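S.K.: fold the following.
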Amino acid sequence: MEIKDATLALSALGQATRLSVFRLLVEAGPEGRMAGDIAEALSLPGATLSFHLKELSAAGLIRGEQLGRCIRYSADFRRMAELIAFLTRNCCGGDSAQCAPVASRKAEATAPSARARSIR
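M.R.: The predicted model follows:
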């Protein structure tokens, strides 16, 4: 991933509604969610959601699949992995084995429990 691509992706995720949409799609997995379901889950008007989906799509973070009159959106997990790899490429001076266990423990410690999970 190039820095301009990372900047575009991070800029898209730097807005609260788009971050909530992206997290909802990550939670949904490869199956994704229908646009109407996303709007309902996040209490967003259709036009507002459409704007944010367009921005996330332009950043390469999500994909839309036309199903008749509806569109199902899903996170682009490959692109997400590329962004994470870009952000951590030089972690600990390039010795990622040194900091990976610390990062993993920190992620586990800060992850919400399954019952208390929230996307907002």
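S.K.: C-alpha from now on. contacts and neighbour counts both.
M.R.: OK.
S.K.: at which residues are the helices of this structure located?
M.R.: Secondary structure of the chain (DSSP state H): helices at 3-13, 16-28, 35-42, 46-58, 77-88, 96-110.
S.K.: got CSV for these, with distance to residue 70 and mean neighbour count too?
M.R.: Listed next are the helices of the chain as CSV, based on distance: least, Cα to Cα, whole Å; neighbours: other Cα atoms under 10 Å:
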stretch, distance to residue 70, mean neighbour count
helix 3-13, 23, 16
helix 16-28, 16, 19
helix 35-42, 7, 15
helix 46-58, 12, 16
helix 77-88, 22, 15
helix 96-110, 36, 11
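S.K.: how about this one, so we can line them up?
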Amino acid sequence: MDLEIAAKALKELGHPTRLAIFKRLVKAGPEGLAVGALQDELTIPNSTLSHHISSLVSASLISQNREGRTLYCQPDYDHLQAVINFLQDECCVDQK
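M.R.: Next comes the predicted model:
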């Protein structure tokens, strides 16, 4: 994984509200949650939630899918795992 991509993901997860959103989506599973359910559960104003979701989408941490009138957010587990792997890849390589 590229350093810039990992840094972007970690930057977006470094905000408490975005981290709360992402953790809730991870907890929900691959199907994700409707935006309305996220808003209700986390009591985040709609415009604020939209801003944070946009940041997470731009970092490839979540995707969105519309079903009828409902917009769902799903976590991207592969991207999350790639970021974790990036952090762990060189663990202890300098130890003798």
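S.K.: coming back round to it: who wins for proximity to residue 67 of the first structure among the helices of the first structure?
M.R.: helix 35-42 (11.0 Å; Cα to Cα).
S.K.: what does the closest one rub up against?
M.R.: Helix 35-42 of the first structure is contacted by residues 20-21, 24, 45-46, 49, 70-73 when judged by Cα atoms under 8 Å, 6 or more residues apart in numbering.
S.K.: put together JSON lines for the residues you listed, with distance to residue 5 of the first structure on each row.
M.R.: JSON lines is the format used below for the contacts of helix 35-42 of the first structure (distance: Cα to Cα, whole Å):
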{"residue": "20", "distance to residue 5 of the first structure": "20"}
{"residue": "21", "distance to residue 5 of the first structure": "19"}
{"residue": "24", "distance to residue 5 of the first structure": "22"}
{"residue": "45", "distance to residue 5 of the first structure": "29"}
{"residue": "46", "distance to residue 5 of the first structure": "27"}
{"residue": "49", "distance to residue 5 of the first structure": "23"}
{"residue": "70", "distance to residue 5 of the first structure": "29"}
{"residue": "71", "distance to residue 5 of the first structure": "25"}
{"residue": "72", "distance to residue 5 of the first structure": "24"}
{"residue": "73", "distance to residue 5 of the first structure": "20"}
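S.K.: biggest separation within those, which pair?
M.R.: 20 and 70 (20.8 Å).
S.K.: of the helices of the first structure, which is nearest residue 64 of the first structure?
M.R.: Nearest to residue 64 of the first structure, of all those, is helix 46-58, at 7.9 Å by Cα to Cα.
S.K.: mind listing what the spatially most central residue of the first structure touches?
M.R.: Geometric centre of the first structure, nearest residue: residue 22, 3.8 Å, by Cα atoms, centre = their mean. Counting by Cα under 8 Å, 6+ apart, residue 22 of the first structure makes contact with 13, 56, 61-62, 75.
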